[in-house]
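In: prediction below, plus the sequence it came from.
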Amino acid sequence: MSTPLAPSLAARCARHAVLMTLALLYLLPFVWMISISLKPASEIFDASLRLLPRDWAAWENYRAALTRVPLLHYLFNGAVVCLGILVAQIVLAFPAAYCFAKLQFRGHRLAWGLVMLSLMVPFQATAIPLYVFLYHMGLLDSHAALIIPFVASAFGIFMFRQAIKSIPDDLIHAARLDGMGELELVWRVVFPACMPSVIAFSIFSVVWHWNDYFWPLLVVNTQELATPPLGAMFFANEDAGSDYGPLMAGVVLITIPLVVFFLFAQKRFIEGVTFSGVKA
């Protein structure tokens, strides 16, 4: 039986060179952002292209980022909002995904079609009705206004369904024979088995809502409730858009939690994305 030929050394080197070049191009804005956060104002628009500053101003820039506006409070708001959204999405989406993956009920195909259809509707198309609803409920300018519109996640239902379909039906039947109810089965048997997909979805959810600028800009009017991207806007307003060193230092501090979160979860993230695509 013939085996496929391994790619030559030259082909592997060329492939890695292309991937490294694309990765560097993608990272270049982030590298430049860090570089600006280390420079004094006199060097930011200097004609020479230097990544490292001649005169280091890192301490001044990062101290200004933490003291001119309540940046740590913005980070705390972002953590509260992202955690609240994520918990609500998992609690609602996972049992729904189990129903679509392992149960048959009247209207199953229609309901699944509606879930898929909702994935095609951009959030901006529903922003005005949601805003009016929250206005009449008296929830504008609150944490609830930042969390409620995102608690139902069609993408989460889709991703969890793909993972749950990969679980053998024999495991489900064995749990039922042991006397487990459907809800207990979902959280004690199926949920742990789908943990890589849960972590992958968590990364998608946290990154999306941590970086969201559009919705907080609509529903938040006070700095006390500002999320990190909105807090960066307040920072720019404070400095009239001219003191870019502290502004970039603030953006670096806003980005660090996401980088750390992904580095700790990257193995599970890759497993989850692969695991979720096993069955259609």
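Out: Looks like it came in fine.

In: contacts and neighbour counts: CA atoms only from here.
Out: OK.

In: helix or strand: which one has Leu114?
Out: Assigning secondary structure by DSSP states H and E places Leu114 in helix 108-119.

In: actually Ile128, not the one I typed
Out: Assigned by DSSP H and E, Ile128 falls in helix 127-137.

In: okay, pairing it with this:
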Amino acid sequence: MRKFPSPLAGLTPLLSHLVLLIGAAFILLPFFWMVLTSIRSPSEIFSVSFWPIPREFYGWENYGEAFGMVPLLRFMLNGVIVCLGILVVQLLVAVPAAYALAKLPFAGRRLLFALVVGALCVPMQVLALPLFMGLAEFNLLNTYFAMMLPFFLSVFAIFLFRQTFKSYPDEIIQAARLDGFTELEICWRLVAPSALPAISAFAVFSLVAHWNDLYWPMIVVSDTKLAPPPLGMLFFTNAEAGSNYGALMAGATVLTAPLVVAFLFARRQFIQGITMTGVK
């Protein structure tokens, strides 16, 4: 019996793309409005218009005032130092730990992995008070180290890399051991390079999370010179008293741009890393 194609079969791809376009529009709308506000004059900011060309281009004034009121470049430099410092230590700790959990047979391996999974459920706020008291006791508040310390150990990275390393062929590891490779050499020279997409995906997660983190820096930092981007914007709003929204949105645009650029460069590795590990 001959089957005729459903008349709705051709509409399915169109409906899927329509839903994706609507979702993308809702996600991008705040960013579009932020950039649009940063180039508008004060008289146009509260006008409900999505037309991208303002009647009076006020970008030079808004961006100039944003850079003049607070040290935006210093905030960005602080964010780079903190995010890269955290990421480097996270990788140095998480990669060997994940390799051990994935490929080294030892007593208690399953228990340790269960503890790693359980630690994913512990929020940062639970550890904030004891960490703050310890840093204050050693006079380490208002330092880069204070902002980075709670995030040096990433249980999410250990979990993500362990899922990736489990798929690495055991035969290659056995051959490397016969050739005289140490476990650290196998980890860093063989297994880790094969997991570069997963490492890239985690790097995006880590950089975005800590670039946007306001909770912990607001607790341990009170010096404007050490403020990362979110805390810097808080200082900016205090300086501006919430009146000059054009300059405020200009500052927000400048501090958001590095994340967008970094993600655009790493998007392929990010998507590949997520699909390889099965993390959704």
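Out: Perfect, thanks for sending it. Predicted model, so just to flag it, every value in this text is computed and none were measured.

In: relative to the second structure, what is the average displacement of the helix holding Ile128 of the first structure?
Out: On superposition with the second structure, the mean distance recorded for helix 127-137 of the first structure (mean C-alpha distance after the TM-score superposition for the first structure) is 1.0 Å.

In: give me the next element, helix or strand, following that helix.
Out: According to DSSP H and E, the helix or strand after helix 127-137 of the first structure is helix 143-147.

In: what does that following helix rub up against?
Out: In this structure, residues lying in contact with helix 143-147 of the first structure by C-alpha atoms under 8 Å, 6 or more residues apart in numbering are 81-82, 84-85, 134, 139, 215-216, 219, 225.

In: repeat the analysis, applying 10 Å as the threshold.
Out: Defining contact as C-alpha atoms under 10 Å, 6 or more residues apart in numbering, one finds that helix 143-147 of the first structure is touched by 77-78, 80-86, 88, 130-131, 134-135, 137-140, 209, 215-216, 218-220, 225-227.

In: check stretch 216-226 of the first structure too.
Out: Contacts for stretch 216-226 of the first structure (C-alpha under 10 Å, 6+ apart): 69-71, 73-78, 81, 127-128, 131, 134-135, 139-143, 145-146, 209, 213, 227-234.

In: if we can go back for a sec, okay, buried residues for the helix holding Ile128 of the first structure please.
Out: 130-131, 134 (16 or more other C-alpha atoms under 10 Å).

In: go on, stretch 31-44 of the second structure?
Out: Neighbour-count burial for stretch 31-44 of the second structure [16+ other C-alpha under 10 Å]: 34-42, 44.

In: repeat for stretch 191-202 of the second structure
Out: Per 16+ other C-alpha under 10 Å, stretch 191-202 of the second structure contains these buried residues: 191-192, 195-202.

In: show me what the helix holding Ile128 of the first structure is packed against.
Out: helix 143-147, helix 214-219 (3 or more C-alpha pairs under 10 Å, 6 or more residues apart in numbering; DSSP states H and E).

In: hmm, try it at 7 Å
Out: Applying 3 or more C-alpha pairs under 7 Å, 6 or more residues apart in numbering; DSSP states H and E, we find helix 127-137 of the first structure packed against no helix or strand.

In: secondary structure class for the most centrally placed residue in the second structure?
Out: Central residue of the second structure (C-alpha atoms, centre = their mean): Val208, 1.9 Å from the mean position. Of the three states, Val208 of the second structure takes helix under DSSP: H, G, I helix; E, B strand; the rest coil.

In: on that earlier part again, okay, the buried residues of stretch 31-44 of the second structure in a markdown table with secondary structure and distance to Thr253 of the second structure next?
Out: Listed next are the buried residues of stretch 31-44 of the second structure as a markdown table, based on DSSP: H, G, I helix; E, B strand; the rest coil; distance: C-alpha to C-alpha, whole Å:
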| residue | secondary structure | distance to Thr253 of the second structure |
| --- | --- | --- |
| Met34 | helix | 7 |
| Val35 | helix | 6 |
| Leu36 | helix | 10 |
| Thr37 | helix | 10 |
| Ser38 | helix | 8 |
| Ile39 | coil | 11 |
| Arg40 | coil | 13 |
| Ser41 | coil | 16 |
| Pro42 | coil | 17 |
| Glu44 | coil | 18 |
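
In: out of these, which is nearest to Phe106 of the second structure?
Out: Minimum separation from Phe106 of the second structure among the buried residues of stretch 31-44 of the second structure (C-alpha to C-alpha) is found for Met34, which lies at 53.0 Å.
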